[in-house]
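# what follows is a predicted structure for the sequence shown.
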Amino acid sequence: MPAPSPGFFSAERRVIRTWTPEELAHHFTLSAGERVFLGHKGAAATLHLAALLKTFQVGGEFLDRPQAVPAAVIDVLSQQLGLSPALWAEVDWSTRTARRYRDEVAHFCGFRAFRAPDGAALIAHLTPLVADLNPDSESLRQRGRDFLRGQRLVPPTAQRFSRCLRAAVGAQEEHWMQSIQRRLSPQPVRP
């Protein structure tokens, strides 16, 4: 799976890159194995699954709505699958089927769902990396995303991810306060 492109997603989880034809071909060409994975679903379902697969591979997380996928990506995938890009209008990402597709894509890519112990591990990993007390720091967010990708974890919801970032900042702030307090506390004088 290629590394995520810097700036692939905005804070609102929208794809913000403009792709060159070469980049589209490199990142969004379906392999033979991926075509087998797509199976024999209906046309709109196949396009939906292909878009989930390729955007997850490139961005390292699932987009939350079909409008976030650039039309150029849908065009490239549609051409490869021999489908009309107009089918994209039929895609609904709020259904149980859509959630099942995300699970299938994650499994196909070797990722697993984020669970409670993973939150503790993420916080423990990020705490010593906190450089300032801003939990919305893009640097901290990227380090969190890198950790999740390295652990092959599907990123949690945006709210849960933000809670983990705030917890890491809070833990580091507490560590700094204790360190300062130890330095400022009077040391016993030894005779």
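Structure's in. What do you need? Numbering: from 1, shown residues only.

# please count neighbours and contacts with C-alpha atoms only from this point.
OK.

# now do the contacts for E90.
With contact taken as CA atoms under 8 Å, 6 or more residues apart in numbering, E90 is in contact with A44.

# how close does T127 get to L133?
Distance, T127 to L133, using CA to CA, to the nearest Å: 11 Å.

# same check, this time on A158
Separation of A158 from L133 (CA to CA): 19 Å.

# re the thing from before, okay, and the common contacts of T127 and L133?
Each of V169 lies in contact with both T127 and L133 under the rule CA under 8 Å, 6+ apart.

# which of the two has more neighbours?
More neighbours surround T127 than the other of T127 and L133, with 22 against 13 (other CA atoms under 10 Å).

# please name the nearest non-neighbouring residue to the more buried one.
Nearest non-adjacent residue to T127, counting by CA to CA, 6 or more residues apart in numbering: A168, 4.5 Å away.

# which of the helices or strands spans that neighbour?
helix 158-184 (DSSP states H and E).

# quick one: buried residues of that helix?
With burial defined by 16 or more other CA atoms under 10 Å, the residues of helix 158-184 counted as buried are F161, S162, C164, L165, R166, A167, A168, V169, G170, A171, Q172, E173.

# then this one, side by side with the first:
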Amino acid sequence: MKRNWELDELIEHFTILPNEMRLIENKTGETRIGFAVLLKFFQNEARFPTHKYEVPKAVIAYIAKQIFSEPELYAQYDWTGRSITYHRTQIREFFGFREDTIEDAQAMTEWLCQHVLHHDHEFEHLKERVYRRFHEL
């Protein structure tokens, strides 16, 4: 995810819509801000952050303001417990995604070999193509 966001970009990509707010409103404290950030990150990236600090502070602050939360609470959100596992499941279901399988990985490997690897071996490009392909599927 890019690090610097202009206000108009934050509004376009990270504004919480009413149907999304219904998922958030029953949560409190660090769980509320953590869930909201995961939700909007997933919506924009079609994946979850690999670590807590992958999300730019400006994004966290913009989301926190909308849900009447303190952005500092995000640092307290537990990235290893049952809550985040449940939150990820809720978010995937909300957007109509499912967890990937071994078969998905095998199919992706075949797709990469047939359509990408013959002309591009740059890791970051490959990673972007894989995320885009999974999002399409």
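Structure's in. What do you need? All of these numbers come straight from a predicted model, not from anything done at the bench.

# hmm, back to that, find me the equivalent region of the helix holding A168 of structure 1 in structure 2.
Using TM-score structural alignment, none of the residues of structure 2 align to helix 158-184 of structure 1.

# swap in stretch 85-94 of structure 1?
Mapped onto structure 2 using TM-score structural alignment, stretch 85-94 of structure 1 spans residues 71-80.

# quick one: buried residues of the matching stretch?
Quick answer for stretch 71-80 of structure 2 (16+ other CA under 10 Å): P71, L73, Y74, Y77.

# re the thing from before, need the buried residues of helix 158-184 of structure 1 in CSV (columns: distance to R102 of structure 1).
As requested, the buried residues of helix 158-184 of structure 1 are exported to CSV (distance: CA to CA, whole Å):
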residue, distance to R102 of structure 1
F161, 18
S162, 21
C164, 22
L165, 24
R166, 27
A167, 27
A168, 28
V169, 30
G170, 32
A171, 32
Q172, 34
E173, 36
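
# cross-check the contact I'm expecting between P128 of structure 1 and G170.
No: using CA atoms under 8 Å, P128 of structure 1 is not in contact with G170, being 11.1 Å away.

# show me the contacts for the residue sitting nearest the centre point of structure 2.
Computing the C-alpha centroid of structure 2 and ranking residues by CA atoms, centre = their mean puts F42 first, at 2.4 Å. F42 of structure 2 makes contact with F48, P49, I91 under the criterion CA under 8 Å, 6+ apart.

# highest neighbour count among those?
Neighbour counts for these (other CA under 10 Å) peak at I91, which has 22 neighbours.

# name the SS class of that one, please.
Here I91 of structure 2 is recorded as helix under DSSP: H, G, I helix; E, B strand; the rest coil.

# any idea what it aligns with in structure 1?
Aligned by TM-score structural alignment, I91 of structure 2 pairs with V105 of structure 1.

# same thing with D8 of structure 2?
For D8 of structure 2, the residue aligned by TM-score structural alignment is E22.

# and for A36 of structure 2?
With TM-score structural alignment as the criterion, A36 of structure 2 matches A50.

# contacting residues for that match?
Taking CA under 8 Å, 6+ apart, we find A50 of structure 1 in contact with L38, L77.

# that one and R17 of structure 1: what is the separation?
The spacing between A50 of structure 1 and R17 of structure 1, counted by CA to CA, is 19 Å.

# try A43 of structure 1
The gap separating A43 of structure 1 from R17 of structure 1 is 27 Å, by CA to CA.

# again, but for V169 of structure 1
According to CA to CA, V169 of structure 1 stands 30 Å off from R17 of structure 1.
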